[in-house]
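In: What would the 3D arrangement of this be:
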Amino acid sequence: MNTGPGVLLVEDDKEIGALISRYFSSNDIDVSHVCDGAQMDAALSSRSFDLIILDLNLPGEDGLSICRRLRVDRNVPIIMVTARAEDVDKILGLEMGADDYLTKPFNPRELLARVRSILRRTSSAEPVPSLRQIYRFSGWTLDLAARDLSAPDGAKVALTGAEFDLLHALCEHPNRVLSRDQLIGLTHGPSEGPFERSIDTLISRLRQKIETEAKNPRLIQTVRSEGYLFSTQVTRA
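Out: Reported below is the predicted structural model:
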């Protein structure tokens, strides 16, 4: 029995689904393959998964709608895959809450590498006691060990894996202008990150969650032609 990370594959092409399932299973990934949103909902009601691979073009409810719906109450990482290559589709997928985006056709090894990269970043490994694990800024608290964010009133604020990693990077470099390329490197690594505009999308999503006025941001400021500035004092404990 495979005891590796649990991945839910939502893919209506049975041949592609079988190929990915065989390849992932041979690499110690526990894969459950379903073909549409209804089957996905049934699978999620019966067990939890560490990551979802979601096809964009599905019968019935499409991947964008499913991703938006999942993000209402779930923080599970999502990799969206599709035959569409247009930037607008990638942007939409990321805006709906996807953590990464891969265009068909792709090598299963690349998909596996992206899955493992996200799982490494979102794993709940025991913290090393000597490392500072808590960041505090403007009343907010970012807990690296628990991978959660608490608002000034104590309420938990749900973040996707990509949003969490970006906020972590900003907390590590407060009051310093970071370019999009630098943010991609800090959050995904030089060879794993999506294209540059995904950072703008993630910044927009973060602003919606931590700014009092997302359209007039005080914490995450845009520095024209240069990048972004996390304008606040950050303490670590």
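In: For the rest of this, base every contact and every neighbour count on C-alpha atoms.
Out: Noted.
In: Now do the spatially most central residue of the chain against R136, distance only.
Out: Nearest to the geometric centre of the chain sits D99, at 2.8 Å (Cα atoms, centre = their mean). Distance, D99 to R136, using Cα to Cα, to the nearest Å: 24 Å.
In: Ok, S123 next?
Out: Distance, S123 to R136, using Cα to Cα: 22 Å.
In: what do you get for S117?
Out: Where R136 is concerned, S117 sits at a distance of 26 Å (Cα to Cα).
In: How about Q221?
Out: Taken as Cα to Cα, the span from Q221 to R136 is 18 Å.
In: again, but for I66
Out: From I66 over to R136 (counting by Cα to Cα), the distance is 33 Å.
In: Repeat that for L56.
Out: Using Cα to Cα, L56 is found at 37 Å from R136.
In: neighbour-wise, which of the two wins?
Out: L56 (24 against 19; other Cα atoms under 10 Å).
In: quick one, what contacts the more buried one?
Out: D62, G63, L64, M80, V81, T82 (Cα atoms under 8 Å, 6 or more residues apart in numbering).
In: Counting neighbours, which of the residues you listed end up buried?
Out: Among these, those buried by neighbour count (16 or more other Cα atoms under 10 Å) are G63, L64, M80, V81, T82.
In: would you turn the residues you listed into CSV with distance to F230?
Out: Listed next are the buried ones among the contacts of L56 as CSV, based on distance: Cα to Cα, whole Å:
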residue, distance to F230
G63, 32
L64, 30
M80, 29
V81, 32
T82, 34
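In: so of those, which ones are in strands?
Out: Assigned to strands by DSSP state E, the following of the buried ones among the contacts of L56 qualify: M80, V81, T82.
In: doesn't S21 make contact with P108?
Out: No - judged on Cα atoms under 8 Å, P108 makes no contact with S21 at a distance of 9.8 Å.
In: who's more crowded, the two?
Out: Applying other Cα under 10 Å to P108 and S21 shows that S21 carries more neighbours, namely 21 against 15.
In: Which secondary structure element is home to that one?
Out: According to DSSP states H and E, S21 maps onto helix 14-25.
In: Also this sequence, please, to line up against the first:
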Amino acid sequence: MRLLLAEDDTVLADRLRTLLEEAGYVVLHSTDGSDAEYQGQVEDVAAAVVDLGLPGLDGLSVIERWRQAGRTFPVLVLTARSRWHDKLAGFDAGADDFLTKPFQPEELLLRLRALIRRSAGHASPRLSCGPLQLDVNAARFELDGVPLALSPQEYRILSYFMHHPDVVISRSRLGEHVYEAGFDPDSNTLDVLIGRIRRKLGSELIHTHRGQGFRLSAQP
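Out: So this is what the prediction gives:
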């Protein structure tokens, strides 16, 4: 699952990027507002984290342009401003939630997961597909109640499937959400990773649709 992080503080951005990648996300990072606005227009992202004090184009303007262009992904705003009228301006621009600096990185992760769940229509923090369950808040899979050990890339693939059950997902779409850039759809890397996941699941949950992609379903 891809996220856009718009933050010009390189130290904070590195901390957040590491946190988000360890949680299974692919992170696109912008350090100025103009680039962030462009990335949000052309990239398929599940959510964005935006600092209001971006150089070039401020965060509020970035969010306004996204909304005017019909971009509906959830936006979590980072700000050093705690005044209510500043937050009101952010909500009016199209922000979905605010986090005031300084903050605990883990709180950002929890809020981001909640926004993504709501935008995808998932009210529950636990997703299920037959014997497989994903605890979204804990970023943990269980199979028949037993924790499932997955590599970061395996987690990203299976998490993306769990958020799109019974949907045939193409190789290129899946690859874009697992790798940051440069994915080769002709590579057999995805086949190897999905093969490993299938062996760990020990059941027929992931189905191959030749020429179309893959589907996660408890039904044949």
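In: from the contacts of L56 of the first structure, which single one is nearest F49 of the first structure?
Out: F49 of the first structure lies nearest to M80 out of the contacts of L56 of the first structure, by Cα to Cα, at 15.5 Å.
In: could you pull out the strands for the first structure?
Out: 6-10, 30-34, 51-55, 78-82, 100-103, 134-137, 140-143, 148-150, 156-157, 177-178, 220-223, 227-230, 234-236.
In: could those go into a markdown table alongside distance to E163 of the first structure?
Out: Shown next, in a markdown table, are these (distance: least, Cα to Cα, whole Å):
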| stretch | distance to E163 of the first structure |
| --- | --- |
| strand 6-10 | 20 |
| strand 30-34 | 25 |
| strand 51-55 | 15 |
| strand 78-82 | 12 |
| strand 100-103 | 11 |
| strand 134-137 | 15 |
| strand 140-143 | 12 |
| strand 148-150 | 11 |
| strand 156-157 | 11 |
| strand 177-178 | 16 |
| strand 220-223 | 13 |
| strand 227-230 | 14 |
| strand 234-236 | 18 |
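In: Looking at those, spot the one closest to R207 of the first structure.
Out: Nearest of those (Cα to Cα): strand 220-223, 7.0 Å.
In: Centre of the chain to that closest one, how far?
Out: 21 Å (Cα atoms, centre = their mean, to the nearest Å).
In: residue range for it in the second structure?
Out: On the second structure, no counterpart of strand 220-223 of the first structure exists by TM-score structural alignment.
In: now for Y160 of the second structure: what does it line up with in the first structure?
Out: Y160 of the second structure maps onto nothing in the first structure, by TM-score structural alignment.
In: R74 of the first structure -> the second structure?
Out: By TM-score structural alignment, R74 of the first structure lines up with R71.
In: Give the aligned range of stretch 87-94 of the first structure in the second structure.
Out: Stretch 87-94 of the first structure maps onto residues 84-91 of the second structure, going by TM-score structural alignment.
In: actually stretch 10-19 of the first structure, not the one I typed
Out: Under TM-score structural alignment, the match for stretch 10-19 of the first structure in the second structure covers residues 6-15.
In: circling back to that earlier point, which one of the strands of the first structure lies nearest to L44 of the first structure?
Out: Nearest of the strands of the first structure to L44 of the first structure, taken as Cα to Cα: strand 6-10 at 8.6 Å.
In: helices and strands around that closest one, which ones?
Out: Other elements packing on strand 6-10 of the first structure under the criterion 3 or more Cα pairs under 8 Å, 6 or more residues apart in numbering; DSSP states H and E are strand 30-34, helix 37-46, strand 51-55.
In: Just put the ones you listed in CSV and tack on mean neighbour count and distance to Y228 of the first structure.
Out: Output for these, formatted as CSV (neighbours: other Cα atoms under 10 Å; distance: least, Cα to Cα, whole Å):
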stretch, mean neighbour count, distance to Y228 of the first structure
strand 30-34, 20, 38
helix 37-46, 14, 37
strand 51-55, 25, 29
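In: Rebuild those as CSV, extending it with distance to G185 of the first structure.
Out: As requested, these are exported to CSV (distance: least, Cα to Cα, whole Å):
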stretch, distance to G185 of the first structure
strand 30-34, 29
helix 37-46, 32
strand 51-55, 22
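In: ok, now which ones touch the corresponding residue of the second structure for L58 of the first structure?
Out: Under the alignment defined by TM-score structural alignment, L58 of the first structure is paired with L54 of the second structure. Applying Cα under 8 Å, 6+ apart to L54 of the second structure gives the contacts A6, E7, D8, T31, D32, G33.
In: most neighbours, which of these?
Out: In terms of neighbour count, A6 stands highest of these at 29 neighbours, by other Cα under 10 Å.
In: Name all residues that make contact with that residue.
Out: A6 of the second structure neighbours (Cα under 8 Å, 6+ apart): H29, S30, T31, D32, G33, A36, A48, V49, V50, D51, L54.
In: hang on, the first one packs against L4?
Out: This points to H29 of the second structure. Yes - proximity of H29 of the second structure to L4 meets the contact threshold set by Cα under 8 Å, at 6.0 Å.
In: Are there residues contacting both of those two? Which ones?
Out: With contacts defined as Cα under 8 Å, 6+ apart, the residues shared by H29 of the second structure and L4 are A36.
In: In the second structure, what residue spans correspond to helices?
Out: Listed in chain order, the helices of the second structure (DSSP state H) span 10-22, 33-42, 59-68, 84-93, 105-119, 152-163, 171-178, 189-201.
In: mind checking which of those helices is nearest L134 of the second structure?
Out: Closest of those to L134 of the second structure is helix 152-163, at 7.6 Å (criterion: Cα to Cα).
In: tell me the angle of the closest one relative to helix 105-119?
Out: Counting by axes from the mean of the first three to the mean of the last three Cα atoms, to 10 degrees, helix 152-163 of the second structure lies at 30 degrees to helix 105-119.
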